[in-house]
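*Asks:* Could you look at this predicted model? Sequence included:
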Amino acid sequence: MTYFIALLKARNEYLFYFGMLSLLSAVIMFAVSKFSNVQISGVNAWYKPSKFALSIGIFSLTMGWYTGYLFYKYIHIYNWAMIIFLGFEVFYISLQASRGQLSHYNISSTLYASLTVVMAISAIAATLYTGYIGILFCTGNFAEFPDYYLWAIRFGIFLFVIFALEGTIIGANGSHRVGGAGGSAIPFLNWSLQYGDLRIAHFIGMHALQVLPLVAFYVLKDIRLVISAGIMYGLLACFCLVLALNARSLFSF
């Protein structure tokens, strides 16, 4: 484990430290949630920032690993873009949680509406820049590792981009739920058990970034199987999206 952590740090030191700081923040905020009774929309206020920090931490460490394969002289610009854009997201969501106020969907004042727009722009910019990193994996020479692993990284990045941009659908809907508010939900994740929930497809699609390369490298080890798995994984995320848009819960079957 010590060797792996040292290797992860060596591959991209900036994203390593940012990722580790995000994970530490997630742990601290989850611990705070156990001592805080503050709620936002019926859910502990600290759940949301802890989930965002956890997700951003995993994303940063993952992209830190992948960018270690690239010969991209402007990688420092990508690193700082991720730190600034995603760091702002976690900071603002955490600040609002500490004040017991909404971060997303908050249009109660001009300031909050403006900050919501800034969050959206930050998320889209980080996503599109990551898409460019995916293009580099399609145009570069990667003879040092197997084709099936390379294809898994490509699929992982592009599915991440597609379903990260699904966040615009959530924003346009004004809520992550479709068909109703309230009702029973999965603890911590807060995914609805009764109504459509757009976050499920968002989550599944974005984490193709980790799932597909890991499965390809350790299990499938065949380019045709990896391509098939990538297509099936994308269809699964699309199925969850269509289900949510039709106000149906994935857990209602």
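*Replies:* All right, it came through fine.
*Asks:* For the rest of this, base every contact and every neighbour count on C-alpha atoms.
*Replies:* Noted.
*Asks:* neighbours of A143, just the number please.
*Replies:* A143: 8 surrounding residues under other C-alpha atoms under 10 Å.
*Asks:* The structure to be compared is supplied as follows:
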Amino acid sequence: MAGLAVVSAAGLLADDRVLVGSPIWLKPLKFSLSFALYGLTLAWLLGRRPARSRTGWWAGTAVAVTGTVEMAVIVGQTVRGRRSHFNFATPLDQALFQIMGATIVVLWLATLVIAALQFRGGPGADRAATWAVRLGALIAVAGLALGGLMLLPTPDQRAAAAQGLRDAVGAHSVGVPDGGPAMPLTGWSTTGGDLRIPHFVGMHALQLLPLFPLALGLLGRRVPRLNAERVRLRLVLVAAGAYTGLLALVTWQALRGQPLLRPDALTLGALAGLLAAAALGTYAALRAPFRPYDSTGTTAPAQELTA
């Protein structure tokens, strides 16, 4: 995938074709970078297990194989100058899109298996870090599943199908056609909702939530109370709850056909409520009583007990 990202970047420079409003090699570039990060993260998750798991090996292999097949279709369609997603224009286009659909189902199931493996306890594991990994994996599985919303036909597509026309089924955008004005790099619609946003937010919980306890550990040098494992665990649970709320919020916003950067009063009110709940949860996590022991079971320093 890293090598393919280089090839795709060269394609952006050498190939000036445009497809659905974007440079034709932009999609292979974004997908190859995403798969590279995804594969590295899953490999790290599998490497966290105290012993090698045959189930984990097969799940990781399934992700690698299905990701390769999907990228082969995307790049092949790019070379042909055809859409890879939602394309039912010809029997070949339809077959290739259905192959991609089958591979993503297998990839989702394999990711679910890897997430489930994270719930096998390990000796001496830091609970805050462990639960950050577990919850991040579960939210990522949900984010992957939300990609299925893009497969639903739009009203225009349903009307065309009623007349016997079926060139495309599904779309990224809600309320506007794909290929309209979009944000740079991401390509997310600036005039309507975009279902790629919750898909993106959900999947990247796989990286962001495990990084959160690492950040707490660094802050613990200045805030001794954060050295207590129970406090870090509470804060991880609050962060996971807030992240889940954010995922629900951007999904709701996209389904209402609303651009990410143009929220209405209802969306802003929901965001304010989410931030207030996260702030209250953080305050409660920091102020609640806790046992004066660190993750090793030794008595915490005196400055922590009085913090």
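*Replies:* Received it, and whenever you're ready, just let me know what you need. Because the structure is a prediction, the values reported are computed rather than measured.
*Asks:* TM value for the aligned chains?
*Replies:* Put the two chains on top of each other and the TM-score (TM-score structural alignment, normalised by the length of structure 1) is 0.87; 231 aligned residues with a C-alpha RMSD of 1.4 Å.
*Asks:* where do the helices sit along the stretch 151-253 of structure 1?
*Replies:* 167-173, 199-206, 208-215, 223-245 (DSSP state H, counting those that start in this stretch).
*Asks:* W65 of structure 1 pairs with which position in structure 2?
*Replies:* For W65 of structure 1, the aligned position in structure 2 is W44, judged by TM-score structural alignment.
*Asks:* still on that earlier bit, want to throw the helices of the stretch 151-253 of structure 1 into CSV with mean neighbour count and distance to L136 of structure 1?
*Replies:* Shown next, in CSV, are these (neighbours: other C-alpha atoms under 10 Å; distance: least, C-alpha to C-alpha, whole Å):
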stretch, mean neighbour count, distance to L136 of structure 1
helix 167-173, 15, 24
helix 199-206, 23, 19
helix 208-215, 20, 15
helix 223-245, 18, 19
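*Asks:* can you list those in a markdown table and add distance to G179 of structure 1?
*Replies:* Listed next are the helices of the stretch 151-253 of structure 1 as a markdown table, based on distance: least, C-alpha to C-alpha, whole Å:
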| stretch | distance to G179 of structure 1 |
| --- | --- |
| helix 167-173 | 11 |
| helix 199-206 | 14 |
| helix 208-215 | 27 |
| helix 223-245 | 9 |
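*Asks:* was I right about N87 of structure 2 contacting Q94?
*Replies:* Yes. Here N87 of structure 2 reaches Q94: they are 5.9 Å apart, a contact under C-alpha atoms under 8 Å.
*Asks:* Between the two, point out the one with more neighbours.
*Replies:* Neighbour count, other C-alpha under 10 Å: between N87 of structure 2 and Q94, N87 has more, with 22 against 19.
*Asks:* corresponding residue for that one in structure 1?
*Replies:* Correspondence of N87 of structure 2 to structure 1, assessed by TM-score structural alignment: N106.
*Asks:* need the helices for the stretch 1-150 of structure 1, in chain order.
*Replies:* 2-11, 13-33, 47-67, 75-98, 110-139, 147-164.
*Asks:* on that earlier part again, surely the match of N87 of structure 2 touches Y112?
*Replies:* Yes. The criterion here is C-alpha under 8 Å, and N106 of structure 1 meets it with Y112 at 5.9 Å.
*Asks:* Let me know the outermost residue of structure 1.
*Replies:* Most distant from the centre of structure 1: A143, at 28.9 Å, with distances by C-alpha atoms, centre = their mean.
*Asks:* can you pull the contacts of the residue nearest the centre of structure 2?
*Replies:* Nearest to the mean C-alpha position of structure 2, by C-alpha atoms, centre = their mean, lies M203 at 1.1 Å. With contact set as C-alpha atoms under 8 Å, 6 or more residues apart in numbering, M203 of structure 2 has these partners: 139-144.
*Asks:* how about 10 Å then?
*Replies:* M203 of structure 2 sits next to 34, 38, 136-147, 247 when contact means C-alpha atoms under 10 Å, 6 or more residues apart in numbering.
*Asks:* Show me the subset of these that structure 1 keeps too.
*Replies:* Retained in structure 1: 34, 38, 136-146, 247, out of these (criterion both residues aligned by TM-score structural alignment, their matches' C-alpha atoms under 10 Å).
*Asks:* How about the contacts made by the equivalent of G179 of structure 1 over in structure 2?
*Replies:* In structure 2, the residue paired with G179 of structure 1 according to TM-score structural alignment is G175. Contacts of G175 of structure 2 were listed using C-alpha under 10 Å, 6+ apart, and they are 154-155, 191-194, 254-259.
*Asks:* Just the buried subset of the residues you listed, please.
*Replies:* 154, 191-194, 254-255, 257-259 (16 or more other C-alpha atoms under 10 Å).
*Asks:* Strands - which of those residues land there?
*Replies:* Counting by DSSP state E, the members of the buried ones among the contacts of G175 of structure 2 that fall within strands are 193-194.
*Asks:* out of the buried ones among the contacts of G175 of structure 2, who's nearest A59 of structure 2?
*Replies:* Each of the buried ones among the contacts of G175 of structure 2 was checked against A59 of structure 2 using C-alpha to C-alpha; the closest is D194, at 30.1 Å.
*Asks:* Residue in structure 1 paired with the closest one?
*Replies:* In structure 1, D194 of structure 2 lines up with D197, judged by TM-score structural alignment.
*Asks:* Count the neighbours of the closest residue to its match other than its chain neighbours for me.
*Replies:* Leaving aside its sequence neighbours, D197 of structure 1 sits nearest to R177 (C-alpha to C-alpha, 6 or more residues apart in numbering; 4.5 Å). Residues near R177 of structure 1, counting by other C-alpha under 10 Å, number 23.
*Asks:* Could you report the distance from R177 of structure 1 to L243 of structure 1?
*Replies:* Computed as C-alpha to C-alpha, to the nearest Å, the R177 of structure 1 to L243 of structure 1 distance reads 11 Å.
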